[in-house]
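[1] Just a sequence and a predicted model for now, questions to come.
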Amino acid sequence: MHAMLNIAVRAARTAGNIILKGFENRDELMTEMKGDNDYVTRIDKEAEQAIIRKIQQSYPTHSFLGEEGGIVEGDDDYQWVIDPLDGTTNFVRGIPHFAVSIALLHKGRLDQAVVFDPIRGELFTASKGSGAQLNGFRIRTSKARDLSNTVLATAFPFKAKQQTQQCLDSFQAIFMKCGDVRRAGSAALDMAYVAAGRYDGYWEKGINAWDIAAGELLVKESGGLVTDYDGGNNPMKTRSVVCGNPKVVQNLVKLINS
């Protein structure tokens, strides 16, 4: 395992332990609202701080972009992009589907990725050029040739409900062509499941960099394609993402823009 990936795994497991303890004692948590339908808890903040501390023990000069703490200045050649608890709403409501997401950008390019599901003990990892793994075993995207009989994943714009109609139009066009669609509440796990071939594809608009950074590398290293809604190659900046194997992505982008 790459040295930096190994540190990221340790950081993710540390955060996972904090999250599990918090999940067992949710009644004691104080839940705040960052915005409409957007929760944050003490556990989100503690988990992010634990991740940063663990990484800084080995790489004290690196910079960070976290969902809760924003930017931590440092060496811009190495930036860690962190979502300490992707799926906070699930966590707050007792739904056991959430994950820790950690990615490393080296000179602006994705280099290492970890998505850790502490409930199931599933560790998804990827290093640029070395493939993607689940608990140490190689994973690949599905081999679907078109959308028929596929199982896809998506999300709805709960923070920007004025975009609902556009989202529903795309959903209807895609749903009529595929087998079924899931909306599970964690972008990081959605993309990890695409990388593992559990889902055939995933699309979402209004997403943040920390939600999809690790997932993007996982999908790419498992043989998949990741684009934005226009088919471009920078979903973290455009805040829209489509992923799956190349044939699935081509079909999804076409329907989204129809």
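    Now that the structure is in, tell me what you want to look at.
[2] Only C-alpha atoms from now on, for both contacts and neighbour counts.
    Noted.
[3] just checking, what packs against the strand or helix carrying Gln133?
    In this assignment (DSSP states H and E), Gln133 forms part of strand 132-134. Secondary-structure packing of strand 132-134 (3 or more Cα pairs under 8 Å, 6 or more residues apart in numbering; DSSP states H and E): strand 122-127, helix 209-221.
[4] Buried deepest among the ones you listed, which one?
    The highest average neighbour count among these, using mean count of other Cα atoms under 10 Å, belongs to helix 209-221 at a mean of 28.
[5] Against that first model, consider the following:
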Amino acid sequence: MNLNTIHHQAIKLVKEVGEFIKHESENFNTNKVEHKGFNDLVSYVDKEAEKRLVEGLGKILPESGFIAEEGTSNKKGDTYNWIIDPLDGTTNFVHGLPVYSISVALQQNNELVSGIVLEINRDECFEAVKGENSRLNGKPISVSQGLDLSQSLIATGFPYNDFDKMDDYLSILKHLMQNTHGLRRFGSAAVDLAYVACGRYEAYFEYNLNAWDVAAGAFIVQQAGGKVSRFNGDDDFIFGREIVSCSSEVYEELLTVLRNQWKHNQ
């Protein structure tokens, strides 16, 4: 089975699980929500979605392992590993806000080779496979072109359980409020990254993230012509707990802001 076949079978599976999540959202009972930690929510929908993804992806690529948010499988693959967030934006889902997604990426020998982000409510499937351009519902997409930071709309995420870096973060927000078209906080890192990939945002940055939050979306941004790194510019954004993704024109400007204000990198 070649990579393109694996990728397209994974897209089909992700869409099927997306239908399950959409159905469950119609009559979701908030009393069934659990707390993994402060402001860290999980529901039976997250767990069941992940179970279905792990089972399905395991059939598509039997030798693969998993890095999955809810820990459904701890199997590690020698060559292939899926990185899965079954419901990115659980807090939005629980509160009935229509911005949440499924995020699935595939690593081959520690290199990202496939990424899928399904924004469930708008039925938008952002995806990319190694060697090909990123697509939205089958049509090619690219990051925005020709805009500098002052012309940019920026996405971010607010801290929800790690407030030690709050002063640095607020300093960055202040600068960007005064020097861009504005800031948005949707509550799904995967969606934010996908929106950078198709040019709806010029940039996105956030800290205190996990691999399953960013892997698929970051790969889609890269395949759409964008740049991705940590705040200090290094490329360990999958496991580095922070990410900045931009169009190429905005990247150096935003990185300078982050380096100047984010003292925890010094």
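    Okay, I see it. Quick caveat: nothing in here was measured; it's all calculated off a predicted structure.
[6] In JSON lines, list the helices and strands packed on strand 132-134 of structure 1 along with distance to Ala187 of structure 1.
    Below are those laid out as JSON lines (distance: least, Cα to Cα, whole Å):
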{"stretch": "strand 122-127", "distance to Ala187 of structure 1": "14"}
{"stretch": "helix 209-221", "distance to Ala187 of structure 1": "6"}
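[7] of all these, which lies closest to Ala155 of structure 1?
    When these are compared for distance to Ala155 of structure 1 using Cα to Cα, the nearest one is helix 209-221, at 12.3 Å.
[8] and that closest one, which stretch of structure 2?
    In the comparison with structure 2, helix 209-221 of structure 1 aligns to the range 211-223 (TM-score structural alignment).
[9] Is the nearest residue to Val45 of structure 2 once chain neighbours are set aside part of a helix or strand, or is it coil?
    Excluding its sequence neighbours, the residue lying closest to Val45 of structure 2 (Cα to Cα, 6 or more residues apart in numbering) is Ile21, at 6.6 Å. Assigned with DSSP: H, G, I helix; E, B strand; the rest coil, Ile21 of structure 2 falls in the helix class.
[10] now do Cys243 of structure 1
    Per three-state DSSP, Cys243 of structure 1 ends up strand.
[11] and Ala118 of structure 2, how many neighbours?
    For the record, residue 118 of structure 2 is Leu, not Ala. 28 (other Cα atoms under 10 Å).
[12] Which strand or helix spans it?
    According to DSSP H and E, Leu118 of structure 2 maps onto strand 111-119.
[13] on average, how far is that strand from the matching bit in structure 1?
    For strand 111-119 of structure 2, the mean deviation from structure 1 after alignment is 0.5 Å (mean Cα distance after the TM-score superposition for structure 1).
[14] Can you check which part of structure 1 that strand sits on?
    The alignment of strand 111-119 of structure 2 onto structure 1 (TM-score structural alignment) covers residues 109-117.
[15] can you give me the offset of that stretch from its chain's centre?
    Remark: stretch 109-117 of structure 1 is offset 9 Å from the chain centroid, using Cα atoms, centre = their mean, to the nearest Å.
[16] Buried residues in it, which are they?
    Neighbour counts over stretch 109-117 of structure 1 (16 or more other Cα atoms under 10 Å) mark 110-117 as buried.
[17] now stretch 149-168 of structure 1
    In stretch 149-168 of structure 1, counting by 16+ other Cα under 10 Å, buried: 150-157, 167.
[18] what range in structure 2 does the strand holding Gln133 of structure 1 sit on?
    Mapped onto structure 2 using TM-score structural alignment, strand 132-134 of structure 1 spans residues 134-136.
[19] any residues touching the matching stretch, and which ones?
    Stretch 134-136 of structure 2 is touched from outside by 124-128, 140-142, 197-198, 220-221, 223-224, with contacts defined as Cα atoms under 8 Å, 6 or more residues apart in numbering.
[20] same thing but at 6 Å, please
    Identification of contacts with stretch 134-136 of structure 2 by Cα atoms under 6 Å, 6 or more residues apart in numbering yields 125-128, 140-141, 220, 223-224.
[21] do the same with stretch 115-130 of structure 1
    Under the contact criterion Cα under 6 Å, 6+ apart, stretch 115-130 of structure 1 has outside partners 16, 99-101, 111-114, 132-135, 218.
[22] And Arg26 of structure 1, how close does it get to Ser186 of structure 1?
    Note on Arg26 of structure 1: its distance to Ser186 of structure 1, by Cα to Cα, to the nearest Å, is 19 Å.
[23] Please enumerate the strands of structure 2.
    Along structure 2, counting by DSSP state E, strands occupy 34-37, 40-42, 65-68, 80-88, 101-108, 111-119, 124-129, 135-136, 139-140, 153-156, 182-184, 203-207, 227-229, 242-246.
[24] any chance of the ones you listed in a markdown table, plus distance to Gly56 of structure 2?
    Formatted as a markdown table, the strands of structure 2 follow (distance: least, Cα to Cα, whole Å):
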| stretch | distance to Gly56 of structure 2 |
| --- | --- |
| strand 34-37 | 25 |
| strand 40-42 | 21 |
| strand 65-68 | 12 |
| strand 80-88 | 11 |
| strand 101-108 | 12 |
| strand 111-119 | 15 |
| strand 124-129 | 18 |
| strand 135-136 | 22 |
| strand 139-140 | 25 |
| strand 153-156 | 32 |
| strand 182-184 | 34 |
| strand 203-207 | 31 |
| strand 227-229 | 29 |
| strand 242-246 | 29 |
